[in-house]
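Colleague: Next input, structure requested:
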Amino acid sequence: MIRLPVAGLTPMTTLDYPEHLACVVFLQGCPLRCGYCHNPQMVDPRRGEPHEWQDVREFLASRRGLLEAVVFSGGEPTLHGGLPAAIGETKAMGFKVGLHTAGPYPERLARLLPMLDWVGLDVKGRGRDFDRICGRPGIWQRHGRSLVALLDSGLDFECRTTVHWKDFFAIDDVEHLALTLADCGVRHYALQVARTEQCMDPDYCQPVDNAPPLSMLAALVKRLRPHFERLELRH
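Modeller: Next up, the predicted model:
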């Protein structure tokens, strides 16, 4: 019996798994407390009921031949012990499987990698800035081990950074982080401008007076593009 706390389901998307038509299964619960989090209702953990994953399985069965992939997102999906079994069932149904994670549990991620087809790894910041942004000490070292595991695996993956100009980021910080990732061997990278319609911390919904214009971020992406095979700006 698989217990997963399903927080939501996006039935069809072309954005969450590059070059694939996918659905996204959102799982409840996350150990991080990023102020700009746009899914604050998914942060508090809870125990899943058996019918929740069964409902998702029935949906997936109805989408065979229509969808190519299933992405597990959150929250932080690697928080849940039932995830490997759910991935196994999803693969058995003929779907590719993607995972969105911030990498706080590197050992769990390493065990999942042989079952996965693609990973989107959130990179909150560089070094100790990661902990400051996510509101939890010691996460950046765990995240570093997750990145190493992905680099060593040979699996297709993307790193992505959500940029919110309040307190933490300047253009130079973003550039330094991107170049550090490129030097580590990251080939696919995306910069995402934070959504401000709803945030965990209401202060992050307010305009930032000294925020650089989007054109400046676009110019940075143009400068950085030679360092990556694929680099996107999402806003």
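Colleague: Please make it C-alpha for all contacts and neighbour counts, starting now.
Modeller: Will do.
Colleague: So Leu4 sits against Leu83, correct?
Modeller: Yes. Leu4 is within contact range of Leu83, at 7.2 Å (criterion: CA atoms under 8 Å).
Colleague: More neighbours: the two, which one.
Modeller: Between Leu4 and Leu83, Leu4 has the larger neighbour count (other CA atoms under 10 Å), namely 24 against 19.
Colleague: Please generate a structure for the following sequence too, so the two can be compared:
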Amino acid sequence: MPVVPEPRIGGLSPLSTCDWPGQLVATIFCQGCPWSCRYCHNPHLIPADRAGDIPWRDVLAFLERRRGLLDGVVFSGGEPTLQVGLVDAIAVVRDLGFRVGLHTGGPYPDRLSGLLPRLDWVGFDMKAPFADYARITGVPGSGERARASLGMLLDSGVDLEVRTTVHPALLSTADLAGMAESLGILGVRRFVIQCFRPQGCADDELATLPSALDGEAIGGIMARFPEGYIRVG
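Modeller: Okay, here's the model as predicted:
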């Protein structure tokens, strides 16, 4: 039987109330991402060839001590679906009695498809209008991969939050309105606007540009979503 590589872990948050809204979770930050979004506040997690900072055995030892104290575990990143051993890692976490959430941008639809039966919740990061993804991710064709992944998520029935990080220098109100219309047609109920956070952002120019949002305009856009809201911080 082939040996499955352990996931490379770039960080561990022992307690979070915002990474899976409504749940008390630990968040595992996986190392590596195929995209390089300018607003990323975890740029140290982007290099896929960088070794993880925390051994997987230490993560499991920590989770063993938190059994019965946490509602679940979120695999975040970076991009967790980059990890070849993610399916097995999720299985181990579920065997410990935890519900499992996933943060993903959807760059690997085929891998995501295999994970869906094992997930309780997904936070899907929509970067831009699908036709304009490369402007944010730096990778041609990334929008088509994200579109396919979102379609799978919606068909699966897994509890889903679609969220978009917004900096006015990258996404206009018109961009957001178009995205909201597309998501509404697809049947998305929970669309969340995340305000840009300069902390940790490696793009010095973006971090110093005005990032305040037009609250009135965005409020009008979000009104079409029964569970939509703006997340600050």
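Colleague: Could you pull out the helices in the second structure for me?
Modeller: All helices of the second structure, identified by DSSP state H, fall at 56-65, 86-95, 109-115, 134-137, 142-156, 173-186, 204-208, 215-222.
Colleague: Now that we have the ones you listed, can you turn them into a markdown table and tack on distance to Asn42 of the second structure?
Modeller: Listed next are the helices of the second structure as a markdown table, based on distance: least, CA to CA, whole Å:
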| stretch | distance to Asn42 of the second structure |
| --- | --- |
| helix 56-65 | 19 |
| helix 86-95 | 20 |
| helix 109-115 | 22 |
| helix 134-137 | 14 |
| helix 142-156 | 19 |
| helix 173-186 | 23 |
| helix 204-208 | 14 |
| helix 215-222 | 26 |
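Colleague: which residue is nearest the centroid of the second structure?
Modeller: His103 (3.0 Å; CA atoms, centre = their mean).
Colleague: these two touch, right, that one and Met126?
Modeller: No. Taking contacts as CA under 8 Å, His103 of the second structure lies outside contact range of Met126: 11.0 Å.
Colleague: which residue in the second structure lines up with Met42 of the first structure?
Modeller: By TM-score structural alignment, Met42 of the first structure lines up with Leu45 in the second structure.
Colleague: Phe169 of the first structure now?
Modeller: Aligned by TM-score structural alignment, Phe169 of the first structure pairs with Leu171 of the second structure.
Colleague: ok, now which ones touch that match?
Modeller: Contact analysis of Leu171 of the second structure by CA atoms under 8 Å, 6 or more residues apart in numbering lists Ala128.
Colleague: Would you mind measuring from the residue nearest to the centre of the second structure to Asp19 of the second structure?
Modeller: 8 Å (CA to CA, to the nearest Å).
Colleague: Need the residues touching each of the two.
Modeller: Jointly contacting His103 of the second structure and Asp19 under the rule CA under 8 Å, 6+ apart are Val74.
Colleague: Tally up the residues packed near Phe191 of the second structure, please.
Modeller: Using other CA under 10 Å, Phe191 of the second structure has 25 other residues around it.
Colleague: So what does it match up with in the first structure?
Modeller: Using TM-score structural alignment, the partner of Phe191 of the second structure in the first structure is Tyr189.
Colleague: For its match, give me its contacts.
Modeller: By CA under 8 Å, 6+ apart, the contact list for Tyr189 of the first structure reads Glu158, Cys159, Arg160, Ala178, Phe228, Arg230, Leu231, Glu232.
Colleague: what do you get for Thr90 of the first structure?
Modeller: Arg57, Val70, Lys96, Val97.
Colleague: Most neighbours among the residues you listed, which one?
Modeller: Counting by other CA under 10 Å, top hit in these: Val70 with 27 neighbours.
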